[in-house]
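Pasting the sequence and the predicted coordinates here, then a few questions.
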Amino acid sequence: MSDDVNQDLLAEQWAAALDDQDDDPIGDLGNFDDIGGGAGGGEQPQNMSQNEALAEEWAAALAADEQEDVKKEKEQSLLSSKASQAEFKDLTEDAKAIRPESGKHELDFILDIPLDVSAELGRTRLLINELLQLGQGSVVELNKLAGEPLEIFVNGKLVARGEAVVINEKFGVRLTDIISPIERVKQLA
């Protein structure tokens, strides 16, 4: 029951505050001491002085914010007036100019880069169980037919096709077809 009485008292105080709000935009809502069972409306002059002090603080804070905004705008206009359009030298002609010595030197530094070259006879897929059952003399079927060209890969990219040859008792590959740059780009996609 005491909760109902407190709620009724709170509702009455809110209604009174809303009625007084027409005269003062901040009204009695600025002081919450009397809400919840305190003294009624006997503190009206004190509330007004607190509300006026609060309003003055708000006005001072807003004025300070406006001064900061004006100061920032002045700084921005000063900086923008000092800024100038950047001018760059046109390097198109220098880039197009052929330097006879530089052509050879530009490629020299990449000639010693090592590459992995591999020749692939064919491929297949095995399960781990099938791989474990392989032994000496086992035959693994590949996806290529007999007589099809080998594929030559450089760093994992197909660059040529060829046929297997034996030279001085070692296997080798005779290149029969070089992949064009356009085909290499198509394979990347």
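Sure, I can see it.

From now on I want contacts and neighbour counts done on CA atoms only, so please keep to that.
Will do.

Can you mark which positions in the lengthiest strand in the chain are buried?
Ordering each strand of the chain by length in residues (DSSP state E) puts strand 157-167 first. The neighbour-count check on strand 157-167 (16 or more other CA atoms under 10 Å) flags 158-164 as buried.

before we go on, here's another structure to hold up against the first:
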Amino acid sequence: MNQTSAEQQADTAADIPEEQLNRAIEELRGALRDEAGKASDDSSRHERQATPNAAVVMNIPVEVQIVLGSTEMQVSELLALQQGSTVALNRRIGEPVDVVVNGRRIARGEITVLESDPSRFGIKLTEIITAAKPA
């Protein structure tokens, strides 16, 4: 059976030791911090400084989630949900949302409308989490 490119990359990710992935994540975080204070034309300098560890993981797909909030409910409440039901979350409007990559919270940010497409929204990062912990 032939594997798709994404499946092959996922298999590759499973073969990389967690310590190496964590090191690469820290390097990427450092690059994000550097970029926050510099103009976008510095990007070629960061590419030249990339380490072999970063090169290994650059093409591996990761799952990125923006967590608006969560709630707890009983199974009976869950089964009673239907189209049009409202589920109250544990966060209020204006509170930061979490940016989670492969189950680890890496940043927090605020929801914003995209200037290039006002019909879509995105996240403006306000904080990079230095010690990533499972979400």
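Sure thing, it's come through. Keep in mind it's a predicted model, so treat the numbers as computed, not measured.

one step back: can you tell me which of the buried residues of strand 157-167 of the first structure lies nearest to Leu107 of the first structure?
Checking these against Leu107 of the first structure by CA to CA gives Val159 as the nearest, at 20.0 Å.

pretty sure that closest one contacts Leu150?
No - contact between Val159 of the first structure and Leu150 fails when scored by CA atoms under 8 Å: they sit 11.2 Å apart.

Tell me which residue of the first structure lines up with Gly84 of the second structure.
Aligned by TM-score structural alignment, Gly84 of the second structure pairs with Gly137 of the first structure.

now Glu72 of the second structure
Using TM-score structural alignment, Glu72 of the second structure sits opposite Arg125 in the first structure.

got a list of what that match touches?
Not one residue lies near Arg125 of the first structure by CA atoms under 8 Å, 6 or more residues apart in numbering.

And Glu68 of the first structure, how far from Lys82 of the first structure?
21 Å (CA to CA, to the nearest Å).

Oops, could you answer that again for Gln46 of the first structure instead?
For Gln46 of the first structure, the distance to Lys82 of the first structure - CA to CA - is 54 Å.

can you pull out the helices in the second structure?
Using DSSP state H, the helices of the second structure run over 5-15, 18-36, 43-49, 52-57, 75-80.

closest one to Arg120 of the second structure among the ones you listed?
Relative to Arg120 of the second structure, the nearest member of the helices of the second structure by CA to CA is helix 18-36, separated by 22.7 Å.

Run the angle between that closest one and strand 104-113 for me.
Counting by axes from the mean of the first three to the mean of the last three CA atoms, to 10 degrees, helix 18-36 of the second structure lies at 30 degrees to strand 104-113.

In helix 18-36 of the second structure, which of the residues would be classed as buried?
For helix 18-36 of the second structure, a neighbour-count test (16+ other CA under 10 Å) marks 21, 24-27, 29, 31 as buried.

List of residues touching that helix?
For helix 18-36 of the second structure, using CA under 8 Å, 6+ apart, the contacting residues are 42-43, 46, 53-54, 57, 128, 130.

how close does Ser81 of the first structure get to Lys74 of the first structure?
Going from Ser81 of the first structure to Lys74 of the first structure by CA to CA gives 11 Å.

Looking at those two, which is more packed in?
Neighbours were counted for Ser81 of the first structure and for Lys74 using other CA atoms under 10 Å; Lys74 has more, 12 against 9.

show me the contacts for that one.
With CA under 8 Å, 6+ apart as the criterion, no residue contacts Lys74 of the first structure.

mind listing the strands for the first structure?
For the first structure, the strands defined by DSSP E occupy 117-120, 150-154, 157-167, 170-178.

Ala63 of the first structure: which of those is closest?
Among these, strand 157-167 comes nearest to Ala63 of the first structure, with 69.3 Å by CA to CA.

for the strands of the first structure, which one sits closest to Leu10 of the first structure?
Relative to Leu10 of the first structure, the nearest member of the strands of the first structure by CA to CA is strand 157-167, separated by 81.3 Å.

residues in contact with that closest one?
148-153, 171-180, 184.

do that again at 6 Å, thanks
Contact with strand 157-167 of the first structure is made by 149-153, 171-179, as judged by CA atoms under 6 Å, 6 or more residues apart in numbering.

Narrow those residues to those that are buried.
By neighbour count, with 16+ other CA under 10 Å, the contacts of strand 157-167 of the first structure hold 149-153, 173 as buried.

Please produce CSV containing those, extended by distance to Gln50 of the first structure.
Below are those laid out as CSV (distance: CA to CA, whole Å):
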residue, distance to Gln50 of the first structure
Pro149, 96
Leu150, 94
Glu151, 90
Ile152, 89
Phe153, 86
Val173, 97
